[in-house]
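Novice: Quick one: sequence and predicted model below, then my questions.
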Amino acid sequence: MNTAVRQPYAKGVRRTEEILSATREMLIHEGAEALTMRRVAAKLDMSLSNLQHYFTTKETLINALVDAQYEDYVAGLDERVEPGQTPEEQLGAFAQYISDDYQTDEGSILIWELWAFTGRNAYVADTVNKAHESERRIVRKIIGQISPNDSKSQLETKATVITSMFEGVGLFVAPGRPQAKSRKAVTEQLKAAAIAIARA
């Protein structure tokens, strides 16, 4: 009896994941402007009405994808900060994670395509802001260990500058970008700059 109850739920979860995966692939390979509910349905060989059973509108579909990416991103950030490391090592590991993440389609192209929705979709904009705040929260905590006498205002300012550098580096070192071949050297300089700001 329990199995009979779980099967429809499992099927629904699996179908939802397939829809999100198809949406993710379409954004990566075709861009935000090409994304429509009909095209997602066609990609999965399902009717539009069936797709709308899972996601009633394009906005709800995008919101669900943003939520999934946000959860993965924050989990990745937390995993990189290990208790046994010095604060400087934690900050360096954090910078390395950002640089590495930009080497994936999900960490670069997909994120940039999702950013395209922030001007028209308040939910997406809010979730992107939450992701950035999670990043600053971790950086603030690390800076606080490096410079324990800093005020809250100083910690926030330093964290904002450092996370801005972390996010901006992807524009240059992601695959196909101007400094992609120099990514290792750029990332090492990024680590050194972040540590210097934290200590200042």
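Specialist: Structure's in. What do you need? Numbering: from 1, shown residues only.

Novice: For the rest of this, base every contact and every neighbour count on C-alpha atoms.
Specialist: Will do.

Novice: how about the helices in the protein?
Specialist: 2-30, 37-43, 48-54, 58-80, 87-101, 109-115, 122-146, 152-173, 183-199 (DSSP state H).

Novice: take the one below as the second:
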Amino acid sequence: MPVSLDALIDQLKTGATASEVYGVVAPSNRSRATVEKVLDEAVEVLATEGVSGLSFRALARRCDMRLSNLQYYFATQDALLTAVTRHASAARLEELRARGALTLPDLRERFHAYLDFCMDRARTPRAQAIASGLKDLAQRLDGPAKHFGAACQFHIHILEEMVAAFSSDLPAQTVTHKAVMIAGLVDTVGPMCGMAYAPPEGLREAILTQASDIAGATAGL
């Protein structure tokens, strides 16, 4: 059974033991604050420089830490990049929770509000840069792939639930296909051809219309 939004955020932000934050051992308040600071800075690097900027030395300089102190918390590059993935993924999900889109009682309003949130994120250069970096990491490393994949599966599940609610007689495979197609449509709001490309006017509205048609949200209107 898919996890809830709250449960997934908790999973990303904690670890196997109570002394972990984002999977990193940090038993004291001071150490937890240090880990949070490092990961905040790492996400900023991901947003401005990409994955290539996430070296231990560069991050240690940015955080004004000794390299040995940084490596005390993150023993390997994979451990650092996995924690960054968990931190950035949790932050996006917390934004979704704060928006309240998934708590709207009316199904169509909830569907549109959720797509609005996703399209707002997709068209924001900073958010798009972070998402691109996470996708890159998830293609190459098992740790990032596991946690980024869990976040992506959650978003697909949200769409599956709404598609199934609009059309209760659809086979499960068709519901999943529709959910994945809608997720792909939403991604096209972002700078798919780079920052020099200006999306055509009205693209957002067109995507919302197409997504509604695919989901069956326009039936009976």
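Specialist: Right, received. Where do you want to start? The structure presented is a predicted model; accordingly, all values stated were derived computationally and were not measured.

Novice: care to give me the TM-score?
Specialist: The TM-score (TM-score structural alignment, normalised by the length of the first structure) is 0.84; 189 aligned residues with a Cα RMSD of 2.3 Å.

Novice: Buried residues in stretch 178-186 of the first structure, which are they?
Specialist: 179-180, 183, 186 (16 or more other Cα atoms under 10 Å).

Novice: Check stretch 33-44 of the first structure too.
Specialist: Of the residues in stretch 33-44 of the first structure, those buried (16+ other Cα under 10 Å) are 35, 37, 40-41.

Novice: ditto for stretch 128-147 of the second structure
Specialist: Across stretch 128-147 of the second structure, burial judged by 16+ other Cα under 10 Å covers 128-135, 137-138, 143-145, 147.

Novice: Just send those residues back as TSV, with distance to Gln173 of the second structure too.
Specialist: Formatted as TSV, those follow (distance: Cα to Cα, whole Å):
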residue	distance to Gln173 of the second structure
Gln128	29
Ala129	32
Ile130	31
Ala131	27
Ser132	28
Gly133	30
Leu134	27
Lys135	25
Leu137	28
Ala138	25
Gly143	28
Pro144	27
Ala145	24
His147	24
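
Novice: who are the neighbours in contact with the aligned residue in the second structure for Met26 of the first structure?
Specialist: By TM-score structural alignment, Met26 of the first structure lines up with Val45 in the second structure. For Val45 of the second structure, the contact set (Cα atoms under 8 Å, 6 or more residues apart in numbering) comprises 51, 53-54.

Novice: Tell me the one of those nearest Gln173 of the second structure?
Specialist: Val51 (35.0 Å; Cα to Cα).

Novice: Does the closest one touch Gly133 like I think?
Specialist: Yes. Val51 of the second structure sits in contact with Gly133 when judged by Cα atoms under 8 Å, with a separation of 5.8 Å.

Novice: now Met119 of the second structure: how far from Ile9 of the second structure?
Specialist: 21 Å (Cα to Cα, to the nearest Å).

Novice: I'd like to know how far the match of Met26 of the first structure sits from Gly133 of the second structure.
Specialist: Where Gly133 of the second structure is concerned, Val45 of the second structure sits at a distance of 10 Å (Cα to Cα).

Novice: Quick check: neighbours shared by those two?
Specialist: Joint contacts of Val45 of the second structure and Gly133 (Cα under 8 Å, 6+ apart) are Val51.
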